[in-house]
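[1] heads up, no residue letters with this:
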């Protein structure tokens, strides 16, 4: 049976970053994905926002990796010429009951390492964005936007130049761990079995299902996956904003917010629509609810200019109504399977966190190679 040193499963933004980081260590790395190209699911169905790290619980992996990943991502884009814009965002309160939330967000952000937020008066908001309706706001200058496709394409190119190999249309169906190796069985047009000393499962929506098929991995350490769909609507025509505009956060997400792409095309979303099975069809019937939410902070928004754009699925590992979950990085010290690293619940801010997550996995794998625990 063929054997390689490392296999990374999932060619989304995190999987590509992990594979590239492992290859930079001089390792032999095979990157597998069941789709025909990279980043076709969660990685290409999001707001493409570089998050500052404002919202995530103190001492959480999301907070840790977002702040560090943000800085690494900006530097990576500058060094490689990946298109991005550090445009900043406004979080706006539209009623007095929301004003204390802004103050709480600033205090919380400082606790997790975000120190550049500014509390704004209504006049301050109006000076920055005259079309926005707000009684107060927060300016987050370190929030930005990125061309996520270019980012992934650049990392793929670097990975391959380092000797890495990518195999698309190669879904991993099952595996088993024995004698210091993990053997994987693949499907697709050229199905095969292959063994590796190090396997990283970071395939987003498929991570929990795949992990459950690995014989030797305790089943109780594989979390249940919940699908939280986010619909997006594009706004036809220009919008009078240069910053991203966010409402105060809501349970399950950050509220229906305005983001811009690098061509200044505006889109709104995502909302939160819990589902039993993944469905990437935009729910056009939510147009009215979108318009009502948008009008709180942009009263002049025209409903008929909102057109269905795309939908993404958050791979959540907390049930509807439960507190927001954290990233899970599960290694040999957690589950006892040598060489196996699982990444579960990698939703937002996964794109922002990708380089930091990759560094963590590569460090963990290096310790194993060096014989450390």
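    Arrived safely, thanks for sending. Predicted model only: the values in this text are computed from it and were never measured.
[2] only C-alpha atoms for contact and neighbour calcs from this point on.
    Noted.
[3] contacting residues for the closest residue to residue 244 other than its chain neighbours?
    Nearest residue to residue 244, sequence neighbours excluded (Cα to Cα, 6 or more residues apart in numbering): residue 89, at 4.4 Å. With contact set as Cα atoms under 8 Å, 6 or more residues apart in numbering, residue 89 has these partners: 139, 140, 141, 143, 144, 243, 244, 245, 246.
[4] mind running it again at 10 Å?
    Contact analysis of residue 89 by Cα atoms under 10 Å, 6 or more residues apart in numbering lists 49, 51-52, 137-144, 242-246, 258-259.
[5] below is an additional structure, to be compared with the one above:
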């Protein structure tokens, strides 16, 4: 089977790799000049545990399974990573109840090693931390996301797959029982194939709307949430990731580490109308207030604007978070077509598991 995957982010690359490993001919079309320049390059690079998401949801299933697959891939392929652990912290009684509920949800989802700590136990792990209670997730970690994507690309190409850069796909139609993908770029044309996976992330809805025969009512609205990150200029004060209790639209302004140990904070949640990656330095004022709830020792002037990512959400302010959407032939009735919508956090963690699910939907 000849398969076209649209989008060379981590989910698109993982899906292409899974299909190639199953013996299919795979081409990945990417509009940008390189792999992984969008959502996949602008996140916290966290390997999530899977305790936040409702039991039975796609986010829960694929995060837990994906984390196990991701750690195994990192070990087998020499991808830089570290299971540094994470503390989700409470600073009020209400937040303590929230993190206890997160623990229960995680246990229901099959997350291993979760442990509720009191304030003294948490401070023994992280002396600079201020909290009333904390939830320890020892298997949460960090990964070199670009190294991961290079490894996925390598496996794909080793199995005969290819990546076409500077190749925006502008529409999908049916021709003689197959799909024909219209593409632009320097030499525009059509690409015939047996199956298509739309893993275009921020542009997934636009491509779905240009898919011949795909019902317009199945295209969900796209809601953009910018997450801003600020870097810390001093020496690291923590050895684990520190997350506050979740907030509307995200997981709160948390502390993450890169593989060199550098601390950074974010993302916040900024609802926007158009794709724009600029970080407003003025948002740093709110970061100081949020961070000092769990780290009162944050020095003045220690935060600098770093980067921003944009989450392809399906719901907006005041609405419950939507689950991942994997819309395949069994749902919409068109053969050989899968549209992926709303693949935001924990999309990187879930990528290898999502890839297998997509391949299964195609009957591959």
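    Looks like it came in fine. Computed from a prediction, not measured in an experiment: that's the story for all the values here.
[6] rewinding a little: just the buried subset of the contacts of residue 89 of the first structure, please.
    Neighbour counting over the contacts of residue 89 of the first structure (16 or more other Cα atoms under 10 Å) leaves 49, 51-52, 137-144, 243-246, 258-259 as the buried ones.
[7] of the residues you listed, which belong to strands?
    49, 137, 138, 139, 140, 144, 244, 245, 246, 258, 259 (DSSP state E).
[8] greatest separation within those residues: which pair is it?
    49 and 137 (19.0 Å; Cα to Cα).
[9] if we can go back for a sec, residue in the second structure paired with the residue nearest to residue 244 of the first structure?
    Aligned by TM-score structural alignment, residue 89 of the first structure pairs with residue 86 of the second structure.
[10] residue 166 of the first structure too?
    Match for residue 166 of the first structure (TM-score structural alignment): residue 163.
[11] which non-adjacent residue is nearest its match?
    Nearest residue to residue 163 of the second structure, sequence neighbours excluded (Cα to Cα, 6+ apart): residue 28, at 4.6 Å.
[12] now do residue 233 of the second structure
    residue 302 (5.4 Å).
[13] swap in residue 184 of the first structure?
    Excluding the flanking residues, the one nearest residue 184 of the first structure by Cα to Cα, 6+ apart is residue 175, at 4.2 Å.
[14] trace that neighbour over to the second structure, please.
    Residue 175 of the first structure maps onto residue 172 in the second structure, by TM-score structural alignment.
[15] can you check residue 232 of the first structure too?
    Using TM-score structural alignment as the criterion, residue 232 of the first structure maps onto residue 229 of the second structure.
[16] still on that earlier bit, now do the contacts for the residue nearest to residue 184 of the first structure.
    Neighbour list for residue 175 of the first structure: 182-186, 193-195, 210-217 [criterion: Cα under 10 Å, 6+ apart].
[17] residue 349 of the second structure maps to what in the first structure?
    In the first structure, residue 349 of the second structure lands on residue 352 (TM-score structural alignment).
[18] pretty sure that match sits in a helix.
    Yes. The assignment for residue 352 of the first structure is a helix, going by DSSP: H, G, I helix; E, B strand; the rest coil.
[19] what sits against it?
    By Cα under 10 Å, 6+ apart, the contact list for residue 352 of the first structure reads 13-14, 48-53, 62, 65-74, 144-146.
[20] what's the answer for residue 310 of the first structure, then?
    Neighbouring residues of residue 310 of the first structure by Cα under 10 Å, 6+ apart: 44-46, 230-234, 267, 269-270, 280-283.
[21] where do the helices sit along the second structure?
    10-21, 58-77, 93-109, 119-125, 145-158, 204-209, 284-291, 329-332, 347-361 (DSSP state H).
[22] next, count neighbours for the match of residue 166 of the first structure.
    For residue 163 of the second structure, the count of nearby residues is 23 (other Cα atoms under 10 Å).
[23] same deal with residue 220 of the second structure?
    There are 17 residues near residue 220 of the second structure, going by other Cα under 10 Å.
[24] try residue 95 of the first structure
    Residue 95 of the first structure sits with 12 neighbouring residues when counted by other Cα under 10 Å.
[25] do the same with residue 32 of the second structure
    Neighbourhood size, residue 32 of the second structure [other Cα under 10 Å]: 16.
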